[in-house]
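# coordinates only, no sequence provided:
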């Protein structure tokens, strides 16, 4: 409670000052900027969100949530989940490698290194939790809005939302409007992209909406990797047979093809050209030059090649059934989703993965009408999943094969209620009980200095976890448009398994969050300032890294395999400020700033060195080989690494996004919109190795666009340029041959400068 008291004290002081701003301005003679009712508005738009499972204004939601409208996403060129980084400073999302994006929110996230990994930030598509991280791709078309919920979502949302949630909400069918639109985009790197939708009312009680997207772009890297090829489609049917019933059926499909993503050597092989891919002869030479002599296979035979590919398919179907009772609304969402992954990528060793994941879920919620002082929501959730994957990791010195079948079953009951003590003061409490059972059958093996496939051993496990998460909060209207709130909430993410004959289980992670915030509108709805301070206690965080695992082999009793393990405790503190100013009917200025101070208070892990060399890390370490059983084969060694005191990865201390937009109105009714924004980031660590060469230095990345809108709003043309500075920004990094202690490092980097034209026609 002392933490919340400290946060509240500062929050109240700022809120009281902010709530008096409008009155002070008026007393000082500042004129109102409102325009007549029949003129162009100078006020900020209201954004409606469903972050708390009911529709409410963003400014009235007593939680930390950022919302981006579909038009804003389109104008900013957000085509992939990783593009959200430049729009929401609290989010850092690494581009997908092998189709798996890495999502971090306020320093909480997961380096998803294999087909069984799960995110700490839940990704929800149209109200359905998506378990496989790769399922976050191919959804950014015909989007109504994206909601970013910060902090644990332990009372209202599905599985694994210990760090927050990303909600992508598509446009839905409309009963009263026949409409259609199509967009064609061309750009550098031979970009060809198109998306379209059509909305057809079938009657006054039914409507159909179809939408789709196609993209084809060459790779950013010199060997053709980091390209983008995909096709997606969504079909929805809305039925409203009576005033009380509403049924929406939805099905979607996405195919991702092309060469896929790859890593580049970092520090870069050529500082003047960072985008040199792993199959480029310059990268191959640098790779083998950095390996110990005894380990260097023939680079003419064993090296990264240009045959990498992605052939991933995602499809799903779900229904949203609602019924209005006199006292409450019932919502039922049954869903089925399937992910089929097939890809080969290089880093620079090869990673070959095939997987098939099937998930089924059903959620039922009953929420009260808001006609009394008490509003409430109660629900149940059931989820089951089967994932089978074959994974082959080959560095051309060691090769590891992991074939596993995972079964997961989750049941949960949850609820939340808010009571209005007065017209201005409200109290909130909620809870969730989760029961989760996982079982996994695995076959795995590792070989060293052998061209033969390793022999496989088997292991089967079953575990059950139960968890209770909760939330308490209070919010108070300081003024008609000034809301002060404070919350304490907890989050939970289930444990799981990794491949090992010995210990092979990792435990759940838990997060407790304290937050105090305020949301304000001033000066006749032209200025918006939202502020939140937060303090997180993170326990048993799950991280993925190369670690020594027991193989069961007498010749190679240990081998480095990507595993998930718990790392003790950390704390994350900071604040976020979001500001918007509608200076005139034609001018909009935006600014979002986040400060994050993260630190591991307890973080130790094991490091396996194939040749016994000291580990290539930026943390303290000791040789722990003597205590290992069975003893590693000489001259290999196991080290204990202590990174306590280090900051979280992908958690820059300062981030900001500044934007300006101006509309030029012409006499014929047409208009021209000029907009620019810049994303600024302080330096941050990109890997748990904490090497100085793995740090992404502070940078800024700017974007600009110019849009002409026709007088009848039936068509528009946009010229844009992103990453004007042509910055090579590292999103994540790793040492693919960490076990050699040679320090070779590879990184996943963001897109270089891109530019193009985008034309839209509407009906």
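Structure's in. What do you need? It should be emphasised that the depicted structure is a prediction, and the values quoted were computed from it without experimental measurement. Residues are numbered from 1 along each chain as shown.
# going by C-alpha atoms from here, please, whenever you check contacts or count neighbours.
Fine.
# the residue nearest in space to the middle of the chain and residue 83, how far apart?
Taking CA atoms, centre = their mean, the centroid of the chain lies closest to residue 103, which sits 3.3 Å from it. Distance, residue 103 to residue 83, using CA to CA, to the nearest Å: 11 Å.
# what touches both of these two?
Common neighbours of residue 103 and residue 83, counting by CA atoms under 8 Å, 6 or more residues apart in numbering, are residue 93.
# grab the nearest non-local neighbour of residue 689.
residue 617 (4.8 Å; CA to CA, 6 or more residues apart in numbering).
# neighbours around that neighbour, how many?
Around residue 617 there are 20 other residues, counting by other CA atoms under 10 Å.
# what residues sit buried inside stretch 457-466?
Residues of stretch 457-466 classed as buried by neighbour count (16 or more other CA atoms under 10 Å): 457, 458, 460, 465.
# I meant to write stretch 200-214 there.
So for stretch 200-214, counting by 16+ other CA under 10 Å, buried means 200, 201, 205, 206, 207, 208, 209, 210, 211, 212, 213, 214.
# put this beside the first:
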């Protein structure tokens, strides 16, 4: 089987596509893939929204294990992993404050916690990446877009089974399993599971510093991981008009990954630090434990050309972290917190077709209770939101259609700060309202191509800062609620799909207001709104299938994303415990932070150029097929976590241009496939997450070359 590992992103907020093609078996084109980006099943070609649809086999071939790997196939997408937070960014739009600006859904259930967004892509049917603000159809904090993960439903009357196992360097091993069994002629049950562990790639360094110590033996793994998950689905399908699926999902992530801070420059260590690559100093091995449990019930009832779908879900996330932020062996600085998040959501979606009109209407209800135990206090944030929405498609002719949509959102946030000893207590609350519109004109040039123009808006609710410490009243700077983010997007695009050639082009312009970000004042985290940003650019995706055995893809994004107004950015400081220092003058301490004007600086996770490409080649050999699947990703320089300017105006946290090459070679015979693979084949080494705190600046090393082997079966 040939699968074009394409997934570009080609059109946007309301008109684009990226495609996955099964060239050897598909009688049509990538555009015949069915997606649900407009809350109903449609051909990918027919959807005027920028989509990257990644199949299960493509994810295996291209080493797509978690959200962190999506940039390998989707240009314009970057994913930051700093500390415990996983922050997807689409076309420069993303935020590490509160919930992500790119919403994530699994089987239609919204996932609010940016920590558990790291969970594995196991037993997944496909992943859809929607670009641009999804204010109407996926409106929950989707200013940047949405990532929707679809897992297989059990089949009535059919038996299905598949599994995989792998071994790789640094004691990496694991696997996945999935089985679906019929229970009579109306019920079916599926069970899936996944497990992965590895020693990681950061180890404790050898301490040669005078006066230092070796509290952790040199060579001890510092970012080891263990991921596991189980999902059970029970399906009830009594007739063609009713279908219900009850799901239980549980997962554990023991992943200290990005909580290790290899120092680049550190005041405790006397300034610049000369550590070998993939080594760090810590006073103890860090811990980051995540556990989540989710229950959901989805049912659909058909009434002729009308259907009603209900999705009810309850989710509980627990997170415990214990890290040494000193980046040294001289004076460990322990940071510990524990958080619990309980979320209930209910959504109704009504689909109806009335002559030339296709209508989608719905209601989303959301209740979230978050509590964090951090530095002597409990931080509570309670959220209640209700959002009705409607999206109408009117077919003026067989070739011309217009789309209009609206979502109204009401949200109330309550923040409570309660000290352990009861000495400090206060409560604040704030309400937010928004109307997000969508308008599209789409014209079909023929059955396989169309052009479109779109306007859309996205909205991310305001919130309170649950990372602040030492608060004494609601008047404190760090206790002030943030304003809501708002993004307005314009786009024009073209897409064409045929058996031989798939091409999609798009040009876009964004205006981003009230950007939510963090600022550090006297060692405290202060959430703030960063005024305005502007993003414009273009994207392309090209997939060529010259034969049934070869598919070649190239995807690219050219983008200009800059702050257009931000007079009070983060301070350019370093320091020892309790004192702050000018980065270029570590002798004289500063009393307070120094604000900087960030106007004209590049937005975070917004490289000016990103390209990925590769091919999928199937060669008949003996009784089986040899498959070769390389992938190359390039991105120009950008900053993933923050801005730290030196006196010349250079951002010390910017990453340089990067090239990553992955490769997979497999042999498939019957129901089995064995593969050898390499991630970062050229062993390109760089700091993937440069950042800073009051002690200095540091950078998490990217994953070095990793070679492994995998076996798969499918029944």
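Great, that's in hand. Source: prediction; values computed, not measured.
# how close are the two chains, by TM-score?
In this superposition the chains share a TM-score of 0.86, using TM-score structural alignment, normalised by the length of the second structure; 646 aligned residues with a CA RMSD of 2.5 Å.
# coming back round to it: in helices only, show me the buried residues of stretch 200-214 of the first structure.
The members of these all map outside helices under DSSP state H.
# just those now: which is nearest residue 730 of the first structure?
Closest approach between those and residue 730 of the first structure, by CA to CA: residue 214, at 27.3 Å.
# just give me the match in the second structure for the closest one.
Using TM-score structural alignment, the equivalent of residue 214 of the first structure in the second structure is residue 195.
# surely its match meets residue 174?
Yes. Using CA atoms under 8 Å, residue 195 of the second structure is in contact with residue 174, at 5.1 Å.
# mind telling me what element the residue nearest to the centre of the first structure is part of?
Residue 103 of the first structure belongs to strand 100-105 when assigned by DSSP states H and E.
# how about the next helix or strand after that strand, which residues of the second structure does it hit?
Using DSSP H and E, the helix or strand that follows strand 100-105 of the first structure in sequence is strand 108-109. Counting by TM-score structural alignment, strand 108-109 of the first structure falls onto residues 93-94 of the second structure.
# ok, the counterpart of residue 145 of the second structure in the first structure to residue 63 of the first structure distance?
Correspondence of residue 145 of the second structure to the first structure, assessed by TM-score structural alignment: residue 164. For residue 164 of the first structure, the distance to residue 63 of the first structure (CA to CA) stands at 11 Å.
# what of residue 426 of the first structure?
Residue 426 of the first structure is 13 Å from residue 63 of the first structure, by CA to CA.
# one more: residue 178 of the first structure?
From residue 178 of the first structure across to residue 63 of the first structure, the span is 36 Å (CA to CA).
# one more: residue 257 of the first structure?
With CA to CA as the criterion, residue 257 of the first structure and residue 63 of the first structure are 39 Å apart.
# comparing the two, which residue is more hemmed in?
More crowded of residue 257 of the first structure and residue 63, by other CA under 10 Å: residue 63, with 24 against 20.
# so that one: helix, strand or coil?
What DSSP: H, G, I helix; E, B strand; the rest coil gives for residue 63 of the first structure is coil.
# spell out the residue ranges of the strands in the stretch 201-350 of the second structure.
203-204, 225-239, 242-255, 263-266, 271-272, 279-280, 287-303, 306-324, 334-354 (DSSP state E, counting those that start in this stretch).
# out of those strands, which is closest to residue 28 of the second structure?
Comparison of these against residue 28 of the second structure by CA to CA identifies strand 334-354 as nearest, at 26.1 Å.
# what about the strands in the stretch 401-550 of the first structure?
Using DSSP E, counting those that start in this stretch, the strands of the stretch 401-550 of the first structure run over 425-448, 457-479, 482-493, 496-497, 505-506, 509-522, 527-539, 542-550.
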